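J.: Here is a sequence with its predicted model. Questions after.
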Amino acid sequence: MQEIERKFLVNNLQFKEEATNSFEIAQGYLNTHAERSVRVRIKGNQGFLTVKGKSNESGTSRFEWEKEISTADATQLLQLCEKGIIQKIRYNIPVENHTFEVDEFFGENEGLIVAEVELQHEDEAFSKPNWLGEEVTGHLKYYNSQLSKNSYKTWHHE
């Protein structure tokens, strides 16, 4: 299964007014190797185990495999994860034929808000809402697996 997505910073909170739903998410990484990551996630009252491969050169596409697991199993697996559990609220915002997933981070990544849109192919056109900011597709530091190791709060902000 191939995941194709583009990632953007968010420049204002208007997206919250347009959201159709939101979920609290806690996630950790059992493995953050350069060639793959293995993630455990609790999203609302559901648990998931996800394996993601290395991104292509543009950062828009990579292998993704996900399986739903019980929240009890996910809770236990989170205890085995590498240091740095990600805490965020995910908002789903429909924009024409696409749905943007906007993650508002908390804890060690508080202050960071990132939007992603999944596409059918890399050069697919999509409408950009006015709250969408700078594109950061392919910027490794914005990957959740990297945020768990090098949190947003540790970055040097100007």
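T.: Alright, I've got the coordinates.
J.: from here on, contacts and neighbour counts on C-alpha atoms
T.: Will do.
J.: chain center to the longest helix along the chain: distance?
T.: Counting residues, the longest helix found in the chain (DSSP state H) is helix 71-78. Offset of helix 71-78 from its chain centre (Cα atoms, centre = their mean, to the nearest Å): 19 Å.
J.: And the helices in the protein, which stretches?
T.: Going by DSSP H, the chain shows helices at 15-18, 71-78, 144-147.
J.: Out of those helices, which one sits most buried?
T.: helix 144-147 (a mean of 20; mean count of other Cα atoms under 10 Å).
J.: And for that helix, what's in contact with it?
T.: Residues outside helix 144-147 that contact it (Cα atoms under 8 Å, 6 or more residues apart in numbering): 28, 29, 32, 37, 84, 86, 109, 140, 141.
J.: again, only using 7 Å
T.: 29, 32, 140, 141 (Cα atoms under 7 Å, 6 or more residues apart in numbering).
J.: ok, structure two:
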Amino acid sequence: MAVEIERKFLLKNDSFKSESFKTSYIKQGFLNSNKNRVVRVRLIDKSGYLTVKGISNEEGLTRFEWEKKISKKDAESLLKLCEKGVIEKYRHFIKKGKHTFEVDEFLGDNIGLVIAEIELSEENEDFDKPKWLGKEVTGIIKYYNSELSKNSFKNWT
């Protein structure tokens, strides 16, 4: 069990790609997308993961998170049981100072949406802000993957 402290940002441009030291393909679905207890299944490259997340605090910065590695075969089987709206994306990893940004470049019905996330060890922790980092969207529910699976970016007005 752990508490996740995370901030999310939109991006100004795609110059982050030249700074990426690793890129992974992610496919994920939700066994439960209730905001009080999200249960997610993920395939990251060739590994599977089962994750449970609790409700965020008022600012959207922190929430309970539990994750367990599972086999690729189990993840593929569980993805077949998921709610409608599987998310697919490329995740780019960019090191800035002592932190690593994870930049999600969404595919499918969410193509065109790119979000950077940074995990912190405390809510008010300082971090280096790259030039490509745009508007902060931490705590804005429509940017949560569980919401994007139900109301994809292509449907936003």
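T.: Yes, it's here. Please read these numbers as outputs of a predicted model, since none were measured by experiment.
J.: TM-score of the superposition?
T.: In this superposition the chains share a TM-score of 0.99, using TM-score structural alignment, normalised by the length of the second structure; 156 aligned residues with a Cα RMSD of 0.4 Å.
J.: according to the alignment, the longest helix of the first structure goes to what range in the second structure?
T.: Aligned by TM-score structural alignment, helix 71-78 of the first structure corresponds to residues 72-79 of the second structure.
J.: looking at the helices of the first structure, which is closest to residue 133 of the first structure?
T.: helix 15-18 (11.8 Å; Cα to Cα).
J.: Report the mean deviation for the closest one after fitting onto the second structure.
T.: Superposing on the second structure places helix 15-18 of the first structure at an average distance of 0.4 Å from its equivalents, by mean Cα distance after the TM-score superposition for the first structure.
J.: how far does that helix sit from the chain's center?
T.: 18 Å.
J.: repeat for stretch 40-49 of the first structure
T.: 13 Å.
J.: For it, give me every contacting residue.
T.: Taking Cα under 7 Å, 6+ apart as the rule, stretch 40-49 of the first structure contacts 23-29, 39, 50, 66-71, 74, 77-78.
J.: run the last query once more with 8 Å
T.: So stretch 40-49 of the first structure is in contact with 23-30, 38-39, 50, 66-75, 77-78, going by Cα under 8 Å, 6+ apart.
J.: Leaving out sequence neighbours, find the closest residue to the equivalent of residue 131 of the first structure over in the second structure.
T.: With TM-score structural alignment as the criterion, residue 131 of the first structure lines up with residue 132 in the second structure. Spatial nearest neighbour of residue 132 of the second structure, chain neighbours left out: residue 12 (5.1 Å); criterion: Cα to Cα, 6 or more residues apart in numbering.
J.: Around that neighbour, how many other residues sit close by?
T.: When neighbours are defined as other Cα atoms under 10 Å, residue 12 of the second structure has 13 of them.
J.: Kindly report the same for residue 126 of the first structure.
T.: 12.
J.: With respect to residue 57 of the first structure, which of the helices of the first structure lies nearest?
T.: helix 144-147 (17.4 Å).
J.: What is the distance between the closest one and the centre of its chain?
T.: With Cα atoms, centre = their mean, you get 9 Å for helix 144-147 of the first structure.
J.: Same check on stretch 38-54 of the first structure?
T.: 11 Å.
J.: Same check on stretch 62-74 of the first structure?
T.: That offset, for stretch 62-74 of the first structure, works out to 14 Å (Cα atoms, centre = their mean).
J.: for stretch 46-59 of the first structure, same thing?
T.: Using Cα atoms, centre = their mean, the offset of stretch 46-59 of the first structure from its chain centre is 10 Å.
J.: now stretch 87-96 of the second structure
T.: That offset, for stretch 87-96 of the second structure, works out to 9 Å (Cα atoms, centre = their mean).
J.: So for it, what gets flagged as buried?
T.: Across stretch 87-96 of the second structure, burial judged by 16 or more other Cα atoms under 10 Å covers 87, 88, 89, 90, 91, 92, 93, 94.
J.: Once you drop chain neighbours, what's closest to residue 73 of the second structure?
T.: Per Cα to Cα, 6+ apart, closest to residue 73 of the second structure is residue 48, 7.9 Å.
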